[in-house]
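Colleague: What follows is a predicted structure for the sequence shown.
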Amino acid sequence: MITPITPQDDAAICRIILKVGAEFGAVGEGFGPGDDEVRCMSRHYRLEAKSRYFVARLNGEVVGGAGIAPLGEMCELRKLFLLPAARGHGIGRRLAEACLAFAGEQGFSACYLDTLGTMTAAIGLYESLGFRHLDAPLMASEHGGCDVWMLKDLHQ
């Protein structure tokens, strides 16, 4: 089940983001798991206009999440992280689709993301959703550790 994050989900999603980030070497400055918002995702996404973070539950437990937030005139797909046991079941796709549907409702024309080249399954998911690769980041990013940048036209 995919639902917007609540304060009761904060501790679980924080643990997931830190655990999965460490699994892929995304630790410290320059990586999403190091962002301050990770400690209290529900508050951050509630306070930032035109943004939302979704969590996925399996058997009642939070197993992952993903968010959308403004990035200039477009939006950014942020912090899509899933526990290993939740991968390969379409949960990541459902999270991304929920985010992209919300982005469309907010009137965004394009969606940007940055990730790591080692996250090959995630990159395959993004490609299947219509994201195309960019040669460089669109703008200076606080996630300097990322080495893959992608963009999707939301009007296609």
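Modeller: Right, received. Where do you want to start?
Colleague: CA only for contacts and neighbour counts going forward, please
Modeller: Fine.
Colleague: Tell me which helix or strand residue 56 sits in.
Modeller: strand 52-58 (DSSP states H and E).
Colleague: ok now the next helix or strand after that strand, how far from the chain's centre?
Modeller: Remark: after strand 52-58, the chain's next helix or strand is strand 61-71, criterion DSSP H and E. Offset of strand 61-71 from its chain centre (Cα atoms, centre = their mean, to the nearest Å): 5 Å.
Colleague: my guess is residue 154 meets residue 106, correct?
Modeller: No. Look at residue 154 against residue 106 with Cα atoms under 8 Å: they stay out of range, at 11.0 Å.
Colleague: If you count surrounding residues, which of those two has more?
Modeller: Using other Cα atoms under 10 Å, the more surrounded residue of residue 154 and residue 106 is residue 154, with 18 against 14.
Colleague: How about the contacts made by the more buried one?
Modeller: 100, 104, 108-111 (Cα atoms under 8 Å, 6 or more residues apart in numbering).
Colleague: ok, now with 7 Å
Modeller: 104, 109-111 (Cα atoms under 7 Å, 6 or more residues apart in numbering).
Colleague: and the comparison structure, right after this:
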Amino acid sequence: MYFYQHFVIRNWQEKDRTLAARVISSVLSEYGLPWQPEEADKDVLNIEEYYLATGGEFWVIEYQNQIVGTAAYYPINRGEKAVEIRKMYLLPKVRGLGLGKYLLQQLEIAIALRGFEKIWIETASILVEAVKLYESNGYLPTTGVETTRCDRVYVKYL
């Protein structure tokens, strides 16, 4: 569990499934991106299989006992000791407070502590704030986008 200002960042629990999915779906629709429960977002509906059983983590961010964001990663087959940061979304009311940067830093620490050495992130150009966050924190643009709604992929070596 982590704390940032008045936010609690904790491990996902089964009771969070619907609310976490709702946060992600809401942010996607805000930017005109599709919610894809059969494709890009199937992991959100099956956290146990995609994250917990593979050695990843899925966090929810709470503010006043409401879920206002998510952040996660899981191991992937893109080189040795690689993970992908996924589902890092914050509702509009909690953006601009440094929370995204803090989350990214905590994810990187957790990933490094588990012995991973390479982090991948896929995103969409329309998510301007996310692109800026990744680029200003040492993520390098590369090629090989695998998610249909994404058009950018980044990598960072720890």
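Modeller: Now that the structure is in, tell me what you want to look at. Values in this document were obtained by computation on a predicted structure and should not be read as measured data.
Colleague: on that earlier part again, so which of the contacts of residue 154 of the first structure sit within helices?
Modeller: Among the contacts of residue 154 of the first structure, the ones falling in helices (DSSP state H) are residue 104.
Colleague: Which parts of the first structure are helices?
Modeller: 10-23, 41-47, 91-105, 120-128.
Colleague: between those helices, which gets nearest to residue 79 of the first structure?
Modeller: helix 10-23 (7.5 Å; Cα to Cα).
Colleague: Remind me what that closest one packs against, helices and strands.
Modeller: Applying 3 or more Cα pairs under 7 Å, 6 or more residues apart in numbering; DSSP states H and E, we find helix 10-23 of the first structure packed against strand 61-71, strand 74-82.
Colleague: Would you reformat those as TSV and include distance to residue 8 of the first structure and mean neighbour count?
Modeller: Compiled in TSV, these are given as follows (distance: least, Cα to Cα, whole Å; neighbours: other Cα atoms under 10 Å):
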stretch	distance to residue 8 of the first structure	mean neighbour count
strand 61-71	10	23
strand 74-82	18	23
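Colleague: What is the burial count for residue 107 of the first structure?
Modeller: 14.
Colleague: quick revisit: tell me which of the helices and strands packed on helix 10-23 of the first structure approaches residue 47 of the first structure most closely.
Modeller: Using Cα to Cα, the nearest of those to residue 47 of the first structure is strand 61-71, at 10.9 Å.
Colleague: rewinding a little: of the contacts of residue 154 of the first structure, closest to residue 24 of the first structure?
Modeller: Once Cα to Cα is applied, the member of the contacts of residue 154 of the first structure that ends up nearest residue 24 of the first structure is residue 111, at 23.2 Å.
Colleague: And the closest one, how far from residue 103 of the first structure?
Modeller: Computed as Cα to Cα, to the nearest Å, the residue 111 of the first structure to residue 103 of the first structure distance reads 8 Å.
Colleague: Out of all residues in the second structure, which is the farthest from the middle?
Modeller: Using Cα atoms, centre = their mean, the residue of the second structure lying farthest from its centre is residue 64. It sits 21.1 Å away.
Colleague: Skip the chain neighbours and tell me the closest residue to whatever residue of the second structure lines up with residue 46 of the first structure.
Modeller: Here residue 46 of the first structure is matched to residue 52 in the second structure, going by TM-score structural alignment. Nearest residue to residue 52 of the second structure, sequence neighbours excluded (Cα to Cα, 6 or more residues apart in numbering): residue 58, at 7.7 Å.
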